[in-house]
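# Take a look and give me a structure for this.
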Amino acid sequence: MNASESWLALLGAAIGTNARLLELEPNIHSSTLPRVENTEEGLRAFEAEFDERLPPGYRDFLLFADGWEAFYFGMGIFGIPELRGGGNWSPAQELLRTYDDEEVLETIGIDPRDVIPIAAGQRLNLIVVYRSGTATPGRVVWIDSGEELARFDDFQECFRRIVSMKQRHLDRVDPADFAAQ
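Here you go, the predicted structure:
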């Protein structure tokens, strides 16, 4: 499976899982879908405007979906609108500053200048990606409640983990799953 097929399969699995969770737990899950993908030209224009190339992996995601609001229990994955300062960008920046002030970032080995927030919005969840030009461009770190929850080599691995977590949750709450057993 090539990278394009892999992203399409992951997004399809996420959409299906979200739809079923919304049916089963409408008060917990949001009715959201990923935004329409970006184009290579659109991403290059954004990168030229901000004079920074988007990190690999995350950039690939943006070619398939321009972010996804309330993707994981209220936490949204950022697209270009958020990177331009919309949506949860300001709360993510504030959370990054708070984690820096409280030495959380230092404890887990992150220089805040090396990362870009790419997901936030639920409690104290923050997902950051290492900028292009750093020693580990594209590496992703998920911080929750001041602790490193997970570290991923790239954003696709992070996205796959979140989808897997949602699928495990679905397995626990889906009565059709129990009937099949």
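
# From here on, just use CA atoms for contacts and neighbour counts.
Fine.

# For this protein, which segments count as strands?
68-72, 75-77, 115-120, 125-130, 140-144, 147-152 (DSSP state E).

# In JSON lines, list these along with distance to S31.
Shown next, in JSON lines, are those (distance: least, CA to CA, whole Å):
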{"stretch": "strand 68-72", "distance to S31": "8"}
{"stretch": "strand 75-77", "distance to S31": "12"}
{"stretch": "strand 115-120", "distance to S31": "17"}
{"stretch": "strand 125-130", "distance to S31": "20"}
{"stretch": "strand 140-144", "distance to S31": "23"}
{"stretch": "strand 147-152", "distance to S31": "26"}
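
# Spit out the contact partners of the nearest residue to F73 once chain neighbours are set aside.
Nearest non-adjacent residue to F73, counting by CA to CA, 6 or more residues apart in numbering: H29, 6.1 Å away. Counting by CA atoms under 8 Å, 6 or more residues apart in numbering, H29 touches 18, 21-22, 73-74.

# Please apply the same query to I127.
I127 makes contacts with 117-120, 140-143, as judged by CA under 8 Å, 6+ apart.

# Second chain to compare with the first, below:
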Amino acid sequence: MIRIKQATCEADKERLWEYHWPRVAASEVALIEVERHLGFELDPGYRNFLAVADGWPSFFQGVNLFGTPELLGGPAMLAANEILDAAEPYLEVQCGIGRPSAFPIAASARDKDVFFMQLQGSALQPPLVWWAGEEVDRFASFSDFFASMVEYNKLELKALSR
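Next comes the predicted model:
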């Protein structure tokens, strides 16, 4: 993903997007604090990602993949929750997931894209849904999401290279 993001940055001659490296890994102490703060366990795939990279600003175009600062209630989390609150009447009908269960893990800083997982009991679990006024895509696991986002970034690179 890093190589693709670097190539996309070089191809983006008009600077349509911001480009950032993933953040430094979250410590085990920070991850335990987040789970204590939230009151539930993170999905293991997402938690493993955070143990390698504590979030990734501009992970895809303007979408920020949340790390511990956002999960602890930063402004990006508040904005993502506002989008999901506004979408409440549609989430269950279109996605089969009620608003109280939808927990954002990524969101666009400048659009209505939100990526959320489902809170089931005391754990955050897949599916991971991409919502932008309607369901855009659905991923069976965090690793499927990440692999798919690599492919979406490759498409972005291809478009910018033309």
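
# After superposition, what is the TM-score?
The TM-score (TM-score structural alignment, normalised by the length of the second structure) is 0.88; 159 aligned residues with a CA RMSD of 2.0 Å.

# Can you turn the buried part of the contacts of H29 of the first structure into a PyMOL selection?
Of the contacts of H29 of the first structure, the buried ones go into a single PyMOL selection, burial set by 16 or more other CA atoms under 10 Å:
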select buried, resi 18+21+22+74
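
# Mind checking which of the contacts of H29 of the first structure are in helices?
Counting by DSSP state H, the contacts of H29 of the first structure place 18, 21-22 in helices.

# out of those residues, who's nearest E40 of the first structure?
Nearest to E40 of the first structure among these: N18, at 27.5 Å, using CA to CA.

# Translate the closest one into the numbering of the second structure.
Using TM-score structural alignment as the criterion, N18 of the first structure maps onto K5 of the second structure.

# and its match, how far is that from Q120 of the second structure?
Taking CA to CA, to the nearest Å as the measure, K5 of the second structure falls 33 Å from Q120 of the second structure.

# Return the residues in contact with the residue lying closest to A123 of the second structure once chain neighbours are set aside.
The spatially closest residue to A123 of the second structure, leaving aside those adjacent along the chain, is E41, at 4.5 Å (CA to CA, 6+ apart). By CA under 8 Å, 6+ apart, E41 of the second structure lies in contact with 35, 122-124.

# Can you tell me which of those residues lies closest to P100 of the second structure?
For these, the nearest to P100 of the second structure is L124 (12.2 Å; CA to CA).

# Quick check: the closest one touching Y46?
No: assessed by CA atoms under 8 Å, L124 of the second structure is found out of contact with Y46, at 9.3 Å.

# Would you mind confirming that E28 of the second structure makes contact with A51?
Yes: using CA under 8 Å, E28 of the second structure makes contact with A51 at a distance of 7.2 Å.

# Spatially central residue for the first structure, please.
Central residue of the first structure (CA atoms, centre = their mean): I77, 3.9 Å from the mean position.

# Counterpart of that residue over in the second structure?
Aligned counterpart of I77 of the first structure in the second structure: L65 (TM-score structural alignment).

# got it, and E147 of the first structure?
Under the alignment (TM-score structural alignment), E147 of the first structure pairs with E134 of the second structure.

# So which residues of the second structure form helices?
2-11, 28-38, 44-50, 68-71, 75-86, 88-95, 142-161.

# between the ones you listed, which one is nearest to W21 of the second structure?
Across the helices of the second structure, the minimum distance to W21 of the second structure, taken as CA to CA, is reached by helix 2-11, at 7.4 Å.

# The closest one: which residues count as buried?
For helix 2-11 of the second structure, burial by neighbour count (16+ other CA under 10 Å) applies to 5, 7-9, 11.

# Please apply the same query to stretch 116-127 of the second structure.
Going by 16+ other CA under 10 Å, stretch 116-127 of the second structure has these buried residues: 116-119, 124-127.

# Next, format those residues as a markdown table and append distance to S141 of the second structure.
Output for these, formatted as a markdown table (distance: CA to CA, whole Å):
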| residue | distance to S141 of the second structure |
| --- | --- |
| F116 | 11 |
| M117 | 9 |
| Q118 | 11 |
| L119 | 14 |
| L124 | 11 |
| Q125 | 8 |
| P126 | 5 |
| P127 | 6 |
